[in-house]
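Undergrad: sequence and predicted model, in that order:
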Amino acid sequence: MSASPVLRPLIVVPAWNEEQTVGETVREIRGVMPEIPVLVVSDGSTDRTVHIARRAGARVLVLPFRLGVGGAMRAGFRYAVRNGYDAAVQVDADGQHDPKQVPALLDELGQAEVVIGARFCEQQDGYRVSGPRRWAMVLLSKVLSRLTNTRITDATSGFKATGGQALPLFAEHYPDEYLGDTVESLVIAARAGCAVTQVPARMRPRRGGEPSHRPVKSAIYLGRAAMALVLALIRRWDITPVPVPQLRPAVEEGVP
């Protein structure tokens, strides 16, 4: 299975202490799309994430301390821009994202610059969120749909493809605050004039490790999500136009 021939994509896998899952995730990605390089960004991991990712065949960018998913992805975007890639696809290390769906995201980059793998499209079934967490997702999706002038059903999905003007934009301005990598990044993209769209995506159970959000924190999540949205909407950014870089050969070994 290959990606669109007009793109030179990079798979970016942010990972924090994912030694239980990252190896299998990298091997699965490479098995499905052997022609697309995989970059694991170790977000201050203190376990064997780096060693296992390298053994599985990934390039590894090692951050000396934890920045969060947003900080790890900004590092991945910068690596992509500096090494001549014109698209970056976020795939989580825990195995919940199916690599077979990556080409569907890349195909839409011809029509948009940010493509979300949405868990709550009408075509999807089997993935359910209830209670305050679901209420927060509905609120975020309604507001961001209006802001981006397109229907968004899953504003907090971490399964995304980024290309065009959004790639160098995120390399410089991708936020690392709470929900910044999802909610605030979409606000930044919309305000910079980047087109956003979504495609259906199925989520799978985690292969192991600890989930980022536990059910007991759902009520807190609702309040924090609403606050994150308000701050994203009122915050001002110094976003200047960023030229899309000319393609040049990627660094085949190591990370500069």
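TA: Cool, the structure landed. Because the structure is predicted, anything quoted here is derived from the model rather than measured.
Undergrad: only C-alpha atoms for contact and neighbour calcs from this point on.
TA: OK.
Undergrad: packing partners of the helix or strand encompassing Leu147?
TA: Assigned by DSSP states H and E, Leu147 belongs to helix 131-148. Applying 3 or more CA pairs under 8 Å, 6 or more residues apart in numbering; DSSP states H and E, one finds that helix 131-148 makes contact with helix 185-191, helix 218-234.
Undergrad: so Trp135 sits against Leu222, correct?
TA: Yes. If you go by CA atoms under 8 Å, Trp135 and Leu222 touch, sitting 7.2 Å apart.
Undergrad: number of nearby residues for Val129?
TA: 10 (other CA atoms under 10 Å).
Undergrad: mind listing what's buried in the helix holding Leu147?
TA: By neighbour count with 16 or more other CA atoms under 10 Å, helix 131-148 contains the buried residues 132-133, 135-141, 144-145, 148.
Undergrad: contacts for the helix or strand where Gly117 lies?
TA: Here Gly117, judged by DSSP H and E, is contained in strand 114-118. With contact meaning CA atoms under 8 Å, 6 or more residues apart in numbering, strand 114-118 is reached by 105-106, 108-109, 152-155, 157-163, 166, 189, 194-202.
Undergrad: spatially nearest residue to the residue nearest the centre of the chain, not counting backbone neighbours?
TA: In the chain, the centroid-proximal residue (CA atoms, centre = their mean) is Gln90; its distance is 3.6 Å. Nearest residue to Gln90, sequence neighbours excluded (CA to CA, 6 or more residues apart in numbering): Val12, at 5.0 Å.
Undergrad: that older thread, measure the residue nearest to the centre of the chain to Gly131 for me?
TA: 27 Å (CA to CA, to the nearest Å).
Undergrad: before we move on, what about Gln111?
TA: Noted for Gln111: a distance of 34 Å to Gly131, by CA to CA.
Undergrad: next up, a second structure to put side by side with the first:
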Amino acid sequence: MASTLVIIPAYNEEACIVSTVKELSKVAPQYDYVVVNDGSKDSTAELCRKNGFNLIDLPANLGLTGAFQTGMKYAYRHGYDQAIQFDADGQHSPSFIEELVNAMNETQADIIIGSRFVTKQKPKSLRMLGSNLISTLIRFTTGAKINDPTSGMRLYNRSMIEQFAIRGDLTPEPETLAFLIKRKDASVIERQVNMRDRVAGESYLTFSKSIAYMANTCSAILFSLWFRR
């Protein structure tokens, strides 16, 4: 059986982190996990230590990219075959992890996306308009159809873990998906999952940051992709 690590980046998640990890341990105890505390200003790290959680405590806030790369380096150095990005805020349900792992084992895909929009339609909203634009740009630049490019629930195989561990320019964002498909011939498939609303804590993306995120992502897919090797 392939060994799988659940990577949980956490920034100011004192209201959610305990329930998230405990649910993960109850529903999917067969998988290892690591919480990467991204320089939180609240008691996230303290709560993790108090509950005996497997924790990497970063001394400063690096952002989602830095926290996720830290988790991938951990996965690489400890020899995991697969690693999955998992939100600390409770939006991701651990009940879907096994389905994604089974899909990777069956298809030998490099990346499995836990997608909200395989069998369900996207709602009509400004945010989904941005998602559609990113999907279109990925299709235009790589030929791959990705229905939910902004999903944060992604499972990576060993070769993808290695890429994140040894390179400093890969992010857990749609432009990296496009890069890995275009430049590394990564195979990417999607599986339907359901996601819950955040109930507490602080998101990496505020409204203003979301607008900048969409603009930067589209720019990266259109331009940066052609200059990265």
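TA: It's in. On a predicted model such as this, the values are computed, not experimentally measured, just so you know.
Undergrad: counterpart of the residue nearest to Gln90 of the first structure in the second structure?
TA: Superposed on the second structure with TM-score structural alignment, Val12 of the first structure falls opposite Ile7.
Undergrad: surely that match meets Ala67?
TA: No. At 9.2 Å, Ile7 of the second structure does not count as touching Ala67 under the criterion of CA under 8 Å.
Undergrad: touching both of these two, which residues are there?
TA: The contact sets of Ile7 of the second structure and Ala67 overlap at Val36 (CA under 8 Å, 6+ apart).
Undergrad: so what touches stretch 143-155 of the first structure?
TA: 116-121, 137-138, 140-142, 182-183, 186-187, 190, 195-198.
Undergrad: filter these down to just the buried residues.
TA: Buried among those by 16+ other CA under 10 Å: 116-121, 137-138, 140-141, 182-183, 186-187, 190, 195-198.
Undergrad: residues touching Ala112 of the first structure, list them.
TA: By CA under 8 Å, 6+ apart, the residues touching Ala112 of the first structure are 194-197.
Undergrad: stretch 23-34 of the second structure: end-to-end distance?
TA: 14 Å.
Undergrad: so it corresponds to what in the first structure?
TA: Taking TM-score structural alignment, stretch 23-34 of the second structure hits residues 28-39 over in the first structure.
Undergrad: neighbours around Leu222 of the first structure, how many?
TA: Neighbourhood size, Leu222 of the first structure [other CA under 10 Å]: 19.
Undergrad: that one and Gln165 of the first structure, how far apart?
TA: From Leu222 of the first structure over to Gln165 of the first structure the distance is 31 Å, taken as CA to CA.
Undergrad: repeat for Val91 of the first structure
TA: Remark: distance between Val91 of the first structure and Gln165 of the first structure (CA to CA) = 20 Å.
Undergrad: residues contacting the spatially most distant residue from the centre of the second structure?
TA: The C-alpha centroid of the second structure is most remote from Lys50, which lies 25.8 Å away (CA atoms, centre = their mean). Residues near Lys50 of the second structure by CA under 8 Å, 6+ apart: none.
Undergrad: kindly report the same for the one 3 residues further on.
TA: Contacts for Phe53 of the second structure were tallied using CA under 8 Å, 6+ apart; they are 21, 34-35.
Undergrad: of the residues you listed, which is the nearest to Met72 of the second structure?
TA: Val34 (10.2 Å; CA to CA).
Undergrad: so what's that closest one up against?
TA: Val34 of the second structure sits next to 5-8, 53-56, 71 when contact means CA under 8 Å, 6+ apart.
Undergrad: mean shift between the one helix or strand it maps to and the first structure?
TA: Per DSSP H and E, Val34 of the second structure falls inside strand 32-38. Per the superposition on the first structure, strand 32-38 of the second structure and its aligned residues are separated by 0.7 Å on average (mean CA distance after the TM-score superposition for the first structure).
Undergrad: and that strand, how far from the chain's centre?
TA: Offset of strand 32-38 of the second structure from its chain centre (CA atoms, centre = their mean, to the nearest Å): 13 Å.
Undergrad: and stretch 34-52 of the first structure, by the same measure?
TA: That offset, for stretch 34-52 of the first structure, works out to 15 Å (CA atoms, centre = their mean).
Undergrad: straight-line length of it, end to end?
TA: End-to-end distance for stretch 34-52 of the first structure, by CA to CA: 18 Å.
Undergrad: residue contacts, Gly209 of the first structure?
TA: Applying CA under 8 Å, 6+ apart, we find Gly209 of the first structure in contact with 18, 20-21, 94.
Undergrad: alignment lookup: it to the second structure.
TA: Taking TM-score structural alignment for the superposition, Gly209 of the first structure sits opposite Gly201 in the second structure.
Undergrad: wait, a strand at its match?
TA: No. Counting by DSSP: H, G, I helix; E, B strand; the rest coil, Gly201 of the second structure is not part of a strand but coil.
Undergrad: and the strands in the second structure?
TA: 4-10, 32-38, 55-58, 82-85, 111-115, 154-157, 188-192 (DSSP state E).
Undergrad: mind putting those strands in TSV, distance to Arg228 of the second structure included?
TA: Output for the strands of the second structure, formatted as TSV (distance: least, CA to CA, whole Å):
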stretch	distance to Arg228 of the second structure
strand 4-10	26
strand 32-38	27
strand 55-58	28
strand 82-85	24
strand 111-115	20
strand 154-157	20
strand 188-192	19
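Undergrad: indicate which one of those strands is closest to Leu222 of the second structure.
TA: Among the strands of the second structure, the nearest to Leu222 of the second structure by CA to CA is strand 188-192 (19.3 Å).
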